[in-house]
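Novice: build me a model:
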Amino acid sequence: YTFGVGLITYLCSKEIYVMEHEYYSGLSIGIMAIVAVKKLGPVIAKWADGEIDKIEGEWKQGREAELKVLADAIEAEKKEQWRA
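Specialist: Below you'll find the model as predicted:
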């Protein structure tokens, strides 16, 4: 690791690896993104899971209602066939 630190120090001090203002902008945006993921990630994931559960509940309720309507239609058809 000492060689790596020495190499980075040499490259930066001799301006072989130039760090302009865009480098620092990217570095700060990267740090902010990491902090946002660490701090806000669990909160957003919990909210998204709740929304998904609501949507799935609505779909399940609609499916069960449709199955009940179809079962009632089958029973009505059986009754009509028996009457005929």
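
Novice: could you use CA atoms for every contact and neighbour count after this?
Specialist: Fine.

Novice: okay, strands next: where are they in this protein?
Specialist: According to DSSP state E, the chain carries no segments that qualify as strands.

Novice: any idea which helix is longest in it?
Specialist: In the chain, assigned by DSSP state H, the helix with the most residues is helix 21-83.

Novice: here is the second sequence; please produce its structure so I can put it next to the first one:
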Amino acid sequence: MRIYEVQERTTPLLEKLLDIWEQSVRVTHTFLSEEGLKRLKTYVPAAICDVEHLLIAEAIPHKERLATLHAICLQISRHISQKCS
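Specialist: Below you'll find the model as predicted:
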């Protein structure tokens, strides 16, 4: 997992976060009417912009994880080789 602090809140990022928010609310707040959801949604972009330290957690793609694990295994192998010689 990659975690980082957002430096610039671009329109595409805000749209993506708004989409994630809406998907989450639709699943967890089934008691909200469509009208209620739409009304709440109008406040979300400003709320995101008001967060002082906005952190994003992203899953690392499978290939990137494998490459990282491979690099770690190589380092361990080199370390073991140096210790054994």
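
Novice: TM between them?
Specialist: After superposition, the two chains reach a TM-score of 0.41 (TM-score structural alignment, normalised by the length of structure 1), with 55 aligned residues with a C-alpha RMSD of 3.9 Å.

Novice: could you pick out the longest helix of structure 2?
Specialist: Structure 2, longest helix under DSSP H: helix 62-84.

Novice: name the residues of the helix or strand where S24 of structure 2 lies that are buried.
Specialist: Here S24 of structure 2, judged by DSSP states H and E, is contained in helix 11-28. Within helix 11-28 of structure 2, the residues that count as buried by 16 or more other C-alpha atoms under 10 Å are 14, 17-18, 22.

Novice: nearest to I72 of structure 2 among the residues you listed?
Specialist: Relative to I72 of structure 2, the closest of these is L17; by C-alpha to C-alpha it sits at 32.9 Å.

Novice: how much space is there between the closest one and P45 of structure 2?
Specialist: Going from L17 of structure 2 to P45 of structure 2 by C-alpha to C-alpha, to the nearest Å gives 9 Å.

Novice: what of L74 of structure 2?
Specialist: The gap separating L74 of structure 2 from P45 of structure 2 is 45 Å, by C-alpha to C-alpha.

Novice: repeat that for E34 of structure 2.
Specialist: Relative to P45 of structure 2, E34 of structure 2 is positioned 18 Å away (C-alpha to C-alpha).

Novice: and for L13 of structure 2?
Specialist: Using C-alpha to C-alpha, L13 of structure 2 is found at 10 Å from P45 of structure 2.

Novice: ok, E64 of structure 2 next?
Specialist: E64 of structure 2 is 31 Å from P45 of structure 2, where distance means C-alpha to C-alpha.

Novice: which of those two has more neighbours?
Specialist: The neighbour comparison of E64 of structure 2 against P45 (other C-alpha atoms under 10 Å) goes to P45, with 14 against 10.

Novice: hmm, L18 and that one touching each other?
Specialist: Yes - with contact defined as C-alpha atoms under 8 Å, P45 of structure 2 reaches L18; the gap is 6.9 Å.
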